[in-house]
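>>> Need a 3D model of the sequence below.
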Amino acid sequence: MSQSVRTIVVGVASVDDTDPVLPPCVALARELGATLHVAHALDRPGEEPRERLEARVRALAGGVPTVCHVVEGAATDHLPELAQELGADLLVVGATRRSRIRRWFLGTTAEGVVRRATVPVLVQRGALAREARRVLLTTDLSGVSPGVHEQGVDLVEALAGERFPDLRTLLVVQDAAAALLPRAALERLAQQELDGFVRARRPRERAIQPKVRVGCVADEILAEAAEWRPELLVVGSHGRAGHRPLLGSVAGATLRGAACNVLVVPPGAGERPAGGEADAALPLVSVA
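Next comes the predicted model:
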């Protein structure tokens, strides 16, 4: 295994027993032998909320090393800062807003955390990645793509249970590129490029299946996810402003529209795209 998960930070919306994100995170930390940091942000933190959170975590932990953090201010600021300070391997937040038709949507807190985080963020909508049978990764073949893709697969390997999931890497060719070449030629060229990208990655326990689609990037990612039905979707937060990653428009739309768990991987140091801008212009494709 190329990476281990030793430190997990989870943000909870409640200090009581109403937040569904906490129990699966405790179970995940137990299975991985990781330390779990449970964080809750309040306008005015005090001893009572901390004691209630500690009691809740203690009742669930059952020997799992845990640390509780109750902080003053916005979760969108404090969760990413805490994860960075701790050198966390994973930050977990829940997608906590629902529509009238009972479909999960991305809450403002979860999106704000993803925008500011410098460590991988798992936005939880269902069972955690350890139970995943299928994982859909995305790439745009940009300069940050190799590092983001490798780290994403590393985390999938670290989180996988006894059955390693099927992996598929998706490349979406933008609509505009279809005007430059016949569709069949465009798909063939994109498939060749993606095949080469996948071959250049480190060997894994299971071969990664490359897949090409043509169309609106976010729409095609969501369509592929709806058809193939992965339990986990992996995207990159594309670009940086200073030392802070930016959430690209395609990644943001994918994150908000996905029905499954989403793992958002920030670009690593030294892998920023030219100019450091989000959604940098690419000749054929753009994913995150």
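
>>> Only C-alpha atoms from now on, for both contacts and neighbour counts.
Fine.

>>> can you give me the helices in this protein?
Using DSSP state H, the helices of the chain run over residues 22-32, 47-61, 75-86, 108-116, 145-159, 183-199, 217-228, 249-257.

>>> got TSV for these, with mean neighbour count too?
Converted to TSV, the helices of the chain look like this (neighbours: other C-alpha atoms under 10 Å):
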stretch	mean neighbour count
helix 22-32	19
helix 47-61	16
helix 75-86	19
helix 108-116	21
helix 145-159	21
helix 183-199	15
helix 217-228	18
helix 249-257	21
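
>>> how about those, which one is nearest Ala95?
Proximity to Ala95 (C-alpha to C-alpha) singles out helix 108-116 among the helices of the chain, at 6.2 Å.

>>> quick one: the closest one to chain centroid distance?
12 Å (C-alpha atoms, centre = their mean, to the nearest Å).

>>> and what of stretch 212-232?
16 Å.

>>> what's in contact with it?
The contact list for stretch 212-232 (C-alpha atoms under 8 Å, 6 or more residues apart in numbering) reads 127, 129, 132-136, 138, 170-175, 178, 187, 190-191, 194, 233, 250-251, 253-254, 257-258, 260-263, 285-287.

>>> Next, the second sequence, to be compared with the first:
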Amino acid sequence: MNRPIRKLVAGVATLQPDDPALAAALALSGRTGAELHLVHVDAAETIPGMAVSLSRTGALRGVVESVAPGVTGTGRVVCRALSGDPEKRLRETSAASGADLLVVGATRRGPLARAVLGTTATHLLRTMRIPMLVARGPLPERPLRVLMTTDLSHHAARAHGRGLALARALCGGAAPEMRSLYVQTPCMADGPMPLPLPPSGIGERDLLEFLDAESPGAAITPRVRGGDPASEIVHEAREWEADLLVMGTHGRRGAARVFLGSVAESVLSHAPCAVLVIPPLSAELAEVPSGSAWELAGPPAWAV
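This next block holds a predicted model:
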């Protein structure tokens, strides 16, 4: 069986030992055995796209060694400093390396989180072609609490299967505790006021049918909430004390660009835990490198 995560790319923003993407990526690489490309991008450099000074690359390597002594000598971790636009450089590095996952950090919390996530992470959310993990530090070593999200659509089914496989890989050998959340939203009337939520039993039945079809036999607890999707997803993650939240994007443009409109961007800004975002299938297939596991063995079951 092919490993879901063979190569990681991580955007190291701060060149500090506590950079959330650095800490998370090193831990995940060690947990999964994946090859890791650590990239620091200096947007102030005057020659975009060129490798910056050896001193900056050396600084990145020094920070990495301070966190995980000896790891840069294993041949599994590559450090690289670049200049130019961070979003573009991370996308280019991910494509060139054939990465299975991009890791970026939420470097601030609270009122400032929206400002940070309004730049590189949110731009990547709109354009990414591979799954992206927005980390707030290393994932716990204990069995993770993984909160899957779905709107029961065709796109959500693709994201659910891919997210399930990646979440299990991120957990290493420990089996995660899993929930799948479906948020029922009020129906819109012709006037300004929404209609009441549909009966809760309908949503529970639909979610159970979805899980039976997409994840037969998987130990996933169904959960239904009613209200605003972004708010309810964040509330559920906080109340359950989730370690990882998994959601998919639709790959649309305009107001319907992401899962349930702009839900993904709002959740990224307010989630209390790491968020794994899954792009639409068409975007992922566009990035399959020549000679990859997909090309040699065919797409996994979730892509069929």
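
>>> Drop the TM-score for these two in here.
The TM-score (TM-score structural alignment, normalised by the length of structure 1) is 0.81; 265 aligned residues with a C-alpha RMSD of 2.9 Å.

>>> Out of the helices of structure 1, which gets nearest to Val92 of structure 1?
helix 22-32 (8.0 Å).

>>> by contact count, what packs against the closest one?
strand 7-11, strand 35-42, helix 47-61 (3 or more C-alpha pairs under 8 Å, 6 or more residues apart in numbering; DSSP states H and E).

>>> angle of the longest one against helix 22-32?
Angle between the axes of helix 47-61 of structure 1 and helix 22-32 is 50 degrees (criterion: axes from the mean of the first three to the mean of the last three C-alpha atoms, to 10 degrees).

>>> Next: the shortest one.
Following the same axes, to 10 degrees, one obtains 180 degrees for the angle between strand 7-11 of structure 1 and helix 22-32.

>>> how big's the offset between strand 7-11 of structure 1 and structure 2?
If you overlay the two and look at strand 7-11 of structure 1, the average distance to its match in structure 2 is 0.5 Å (mean C-alpha distance after the TM-score superposition for structure 1).

>>> Need the contact partners of that strand.
With contact meaning C-alpha under 8 Å, 6+ apart, strand 7-11 of structure 1 is reached by 21-22, 25, 29, 34-40, 75, 79, 83, 86-94.

>>> Mind doing that once more with 6 Å?
34-40, 88-93 (C-alpha atoms under 6 Å, 6 or more residues apart in numbering).

>>> Please name the nearest non-neighbouring residue to Arg44 of structure 1.
Glu72 (5.7 Å; C-alpha to C-alpha, 6 or more residues apart in numbering).

>>> distance of the alignment partner in structure 2 of the one you found from Val41 of structure 2?
Counting by TM-score structural alignment, Glu72 of structure 1 lines up with Ser83 in structure 2. Going from Ser83 of structure 2 to Val41 of structure 2 by C-alpha to C-alpha, to the nearest Å gives 5 Å.

>>> between those two, who's got more neighbours?
A count of neighbours by other C-alpha atoms under 10 Å puts Val41 above the other of Ser83 of structure 2 and Val41, at 26 against 20.

>>> I'd say the more buried one and Arg80 touch.
No: Val41 of structure 2 is beyond contact range of Arg80, at 8.6 Å (criterion: C-alpha atoms under 6 Å).

>>> How about the aligned residue in structure 2 for Thr254 of structure 1: what's its closest non-neighbour residue?
By TM-score structural alignment, Thr254 of structure 1 lines up with Val267 in structure 2. In space, and not counting its chain neighbours, Val267 of structure 2 is closest to Ala230: 5.6 Å by C-alpha to C-alpha, 6+ apart.

>>> The one you found matches what in structure 1?
Match for Ala230 of structure 2 (TM-score structural alignment): Ala218.

>>> Next one: the residue of structure 1 most remote from its centre from Asp166 of structure 1, what distance?
Outermost residue of structure 1 with respect to the C-alpha centroid, by C-alpha atoms, centre = their mean, is Pro182; its distance is 34.2 Å. Computed with C-alpha to C-alpha, the distance linking Pro182 of structure 1 and Asp166 of structure 1 is 31 Å.

>>> Over to Val92 of structure 1?
Using C-alpha to C-alpha, Val92 of structure 1 is found at 22 Å from Asp166 of structure 1.

>>> Pick out whichever of the two has more residues nearby.
The residue with more neighbours, out of Val92 of structure 1 and Asp166, is Val92; 26 against 16, by other C-alpha under 10 Å.

>>> Test my guess that the more buried one contacts Leu122.
Yes: applying C-alpha under 6 Å, one finds Val92 of structure 1 in contact with Leu122, separated by 4.8 Å.

>>> With distance to Glu162 of structure 1 added, can I get the contacts of strand 7-11 of structure 1 in TSV?
Shown next, in TSV, are those (distance: C-alpha to C-alpha, whole Å):
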residue	distance to Glu162 of structure 1
Ala34	17
Thr35	21
Leu36	22
His37	25
Val38	26
Ala39	29
His40	32
Ala88	24
Asp89	21
Leu90	20
Leu91	23
Val92	22
Val93	25
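
>>> circling back: what's the distance between the residue nearest to Arg44 of structure 1 and Ala41 of structure 1?
To Ala41 of structure 1, Glu72 of structure 1 is 6 Å away according to C-alpha to C-alpha.

>>> thinking again about what came up before, from the contacts of stretch 212-232 of structure 1, which land in strands?
Those of the contacts of stretch 212-232 of structure 1 mapping onto strands are Arg134, Val135, Leu136, Thr138, Leu170, Leu171, Val172, Val173, Leu233, Asn261, Val262, Leu263, per DSSP state E.
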